[in-house]
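K.L.:
whatever this is, show me its structure:
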Amino acid sequence: MSKKKVSALDMPDVPMGQLPEHLNLQRTRLRCKADAPIHYSGAYASMGVDNSVDIKNFNSNFKVEIVRLTEDEIEFDMIGIDAALANAFRRILIAEVPTMAIKKILMVNNTSVIPDELLAHRLGLIPLDADPRVFEYLSENDEPNERNTIVYKLDVSCKKGSPRITVKSDHLKWLPNGSELEIATLDKSSKVKSYTSFSCSQNSLPEISKKPLGVKHDDIILAKLGPGQEIELEAHAVKGIGKDHAKWSPVAATWYRMLPEVVLSEEVKGQDAEKLVKKCPLNVFDIEDLGNGEKKAVVANSRACTFCGECIRDVSEGLVKLRRVEDHFIFTIESVGALSPDELFIEAVKILEEKCHRQIVQLS
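P.N.:
Below you'll find the model as predicted:
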């Protein structure tokens, strides 16, 4: 007797808006096979499934769970969003969250083997320990002042007959009163003017004077000076974003991945269990002792899975199911500047909120 192929549309007992388990897995999971991942992007609208964004559903389903938080790195889960929103946060963190970085170098003397341009480039990439939220942007029409500019001085020399000196980032000294270099003028009767016009010391500003505006890392090598060589310069730092130059990017790296889901469709015992555990170098699987000398393989840490595919090679098809949850993202942020990684994410949320507000205003 021939068997009739029945689709989900022919099932009268399936309520509108709900799917059978195997179809719901296709809709919400990305599956990985030995040759390539399989993804069904159908909207399932004919079955009454609405994939449009709903604010009420988003508010009830969206969650953020912090997994690990250190001074320079955070790993957290964002649950209940799609890849577009996760990627928006990633792009904002890289390119639109502002930081302070050295932009202008006033070179007084450089007799080292490092060319002026290369030394200036190295100085620009040094992370500064300065909160960008208390500073203003410096536009082309603005004058440098205590609210939009930070001035550093580098003055290191190696005397003749002395051993070589390694110039590091801790040689940069903050000048809270502004530039100490004078602008040369042809009119000697005019008043001497420096390159920055601070009306007051940055030490006197309550929002800035909480701590010295130094560098984040003291051991960054800038140059090496031999006997008789010296470097004297001033470095002016301003506020900017990574979209203009990578030196203003506040993160070393930020990335996300969908939550891995590893499932064993049947029990794997004995030597087969030991072989499966040895296949995975990340300890996704473990051995459970059943007693009486029997052992079986269990999924111990599916979160560590990187989809290398070793566990599904040379095993019966369907024994190990590798999937990714499409609305659950593991997000990692590595900070390099003055702001902690959790503060960076909060700033990214504020920027995205401003973007949404501007769009609403333009459409209304």
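K.L.:
going by C-alpha atoms from here, please, whenever you check contacts or count neighbours.
P.N.:
Fine.
K.L.:
spit out the contact partners of G270.
P.N.:
294-296 (Cα atoms under 8 Å, 6 or more residues apart in numbering).
K.L.:
and of the residues you listed, the nearest to T166?
P.N.:
Distance to T166 across those (Cα to Cα) is lowest for K296, with 58.2 Å.
K.L.:
what comes up buried for the helix or strand containing that closest one?
P.N.:
Taking DSSP states H and E as the definition, K296 sits inside strand 294-299. By 16 or more other Cα atoms under 10 Å, the buried positions in strand 294-299 come out as 295-299.
K.L.:
show me the longest helix that occurs in this structure.
P.N.:
Longest helix in the chain by number of residues (criterion: DSSP state H): helix 341-363.
K.L.:
packing partners of that one?
P.N.:
Helix 341-363 sits against strand 73-79, helix 83-95, strand 320-335, with contacts defined as 3 or more Cα pairs under 8 Å, 6 or more residues apart in numbering; DSSP states H and E.
K.L.:
let me have those in JSON lines, extended by distance to R29 and mean neighbour count.
P.N.:
Putting these into JSON lines (distance: least, Cα to Cα, whole Å; neighbours: other Cα atoms under 10 Å) gives the following:
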{"stretch": "strand 73-79", "distance to R29": "14", "mean neighbour count": "20"}
{"stretch": "helix 83-95", "distance to R29": "13", "mean neighbour count": "18"}
{"stretch": "strand 320-335", "distance to R29": "5", "mean neighbour count": "22"}
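K.L.:
one more, so I can put them side by side:
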Amino acid sequence: MSHLDRKRVGIEHDRVTNVSSTDFPGYYPGEDHSWNLENFKKNFKIDIQYLTDLNSEFDLIGLDASVANAFRRIMIAEIPTLAVEYVFIENNTSIIQDEVLAHRLGLIPLKANPEYMRWFNKDDPNAEPTDYDTVVLRLSAECTANPDAPAGTTDPKLLYNNAHVYARDIEYQVNGHQPEWFPDGVHPTNPDILIAKLRPGQSIDLTMHCILGIGQDHAKFSPVATASYRLLPTIDITGDPITGELAQKFRSCFPKGVVGINNKGEAYIKDARRDTVSREVLRHPEFANRVKLGRQRDHFIYTVESTGAMTPDEIFLKSVQLLRRKCEVLRKFNLST
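P.N.:
Presented below is the predicted three-dimensional model:
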């Protein structure tokens, strides 16, 4: 098997080939694949396709799948964030039960830098919250009739005051040193999250304590809504050029933008990245042995969607730092034993 074929997962009409990994990443018997930092620097590459405050797509090129997947798992489960953990309900006369209301509040993502916060000791029943480990939020809303509502309206938002309680109604309670750590305060990442609907005579009055946590404890602490990757698709046209009506049919076998047709009427691969590897082209006998599908084993296309607690690039950088710390701990353990 050639070096190029090694780096590809084969896609055939009835199976996927070359999926097995080696005992050690990049190692093949009878060849020298010893670790070399300069070679790694030369082969490793990061390409950012787009980056916003909530979404990003970037390519990691030149890594083994075990390392690439470690980043994904760390982003989902091990990066600390702040979330509501304790809800002290003083009054709740809405139709939402206390437990459901508390659960709903806990799932609201919060915009707050967790760097300065300490871990709250939940295992100690006598532990008292402090400004170093707990952020306090308040929610107080009461629904009343609106005396100035337009005649004949049936819209609850016009008929009543505080008919809908939103995340924007949550208030941050400043404590101790926290103004230095949170100069912009602590607030929900999306102010339009609906918490409850109230009618006249109903009210909600409660206090929330937010602490540090990680996604493997509860999904509410995960900084990502989704974090996934896929391998870069590869499409090779083999043999004679595909032309004429056959080129049109060939193009229709792929998602839009994958295949183009040049001024000679020949099909060519325009952007394999857009392909979903549907294998539709392999269903047609006229394309047998004329196209080769695959995926590049060391080219990972990451998609990270943040909840808003931190930006996608921050999340990825924190996953790199966490993996490095894990390696350092493991290295010290091996040296000590």
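K.L.:
and the TM-score between these chains?
P.N.:
TM-score for the superposed chains, counting by TM-score structural alignment, normalised by the length of structure 2: 0.88, backed by 313 aligned residues with a Cα RMSD of 1.9 Å.
K.L.:
re earlier: can I get the buried residues of strand 294-299 of structure 1 in CSV including distance to V151 of structure 1?
P.N.:
As requested, the buried residues of strand 294-299 of structure 1 are arranged in CSV below (distance: Cα to Cα, whole Å):
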residue, distance to V151 of structure 1
K295, 66
K296, 65
A297, 61
V298, 59
V299, 56
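K.L.:
tell me the SS of the counterpart of I89 of structure 2 in structure 1?
P.N.:
Matched by TM-score structural alignment, I89 of structure 2 corresponds to M107 in structure 1. For M107 of structure 1, the assignment made with DSSP: H, G, I helix; E, B strand; the rest coil gives strand.
K.L.:
check contacts around M107 of structure 1.
P.N.:
M107 of structure 1 neighbours (Cα under 8 Å, 6+ apart): 116, 232-234.
K.L.:
mind running it again at 6 Å?
P.N.:
By Cα atoms under 6 Å, 6 or more residues apart in numbering, M107 of structure 1 lies in contact with L233.
K.L.:
how near is it to F135 of structure 1?
P.N.:
Distance of M107 of structure 1 to F135 of structure 1, given as Cα to Cα, to the nearest Å: 25 Å.
K.L.:
what is the nearest of the contacts of G270 of structure 1 to R31 of structure 1?
P.N.:
K296 (24.2 Å).
K.L.:
in structure 2, what residue corresponds to the closest one?
P.N.:
Using TM-score structural alignment, K296 of structure 1 sits opposite E266 in structure 2.
K.L.:
which residue packs closest to that match, ignoring adjacent ones?
P.N.:
Nearest residue to E266 of structure 2 in three dimensions, chain neighbours excluded: T243, at 4.5 Å (Cα to Cα, 6 or more residues apart in numbering).
K.L.:
with S41 of structure 1 instead?
P.N.:
R27 (7.0 Å).
K.L.:
assign that neighbour to helix, strand or coil.
P.N.:
R27 of structure 1 - assigned by three-state DSSP - is helix.
K.L.:
what lines up with it in structure 2?
P.N.:
Looks like R27 of structure 1 aligns to R6 there (TM-score structural alignment).
K.L.:
number of residues surrounding that match?
P.N.:
Per other Cα atoms under 10 Å, the neighbour tally for R6 of structure 2 reads 15.
K.L.:
any idea what Q362 of structure 1 aligns with in structure 2?
P.N.:
Per TM-score structural alignment, Q362 of structure 1 is aligned with F333.
K.L.:
any idea how far its match is from R290 of structure 2?
P.N.:
Counting by Cα to Cα - F333 of structure 2 and R290 of structure 2 are separated by 53 Å.
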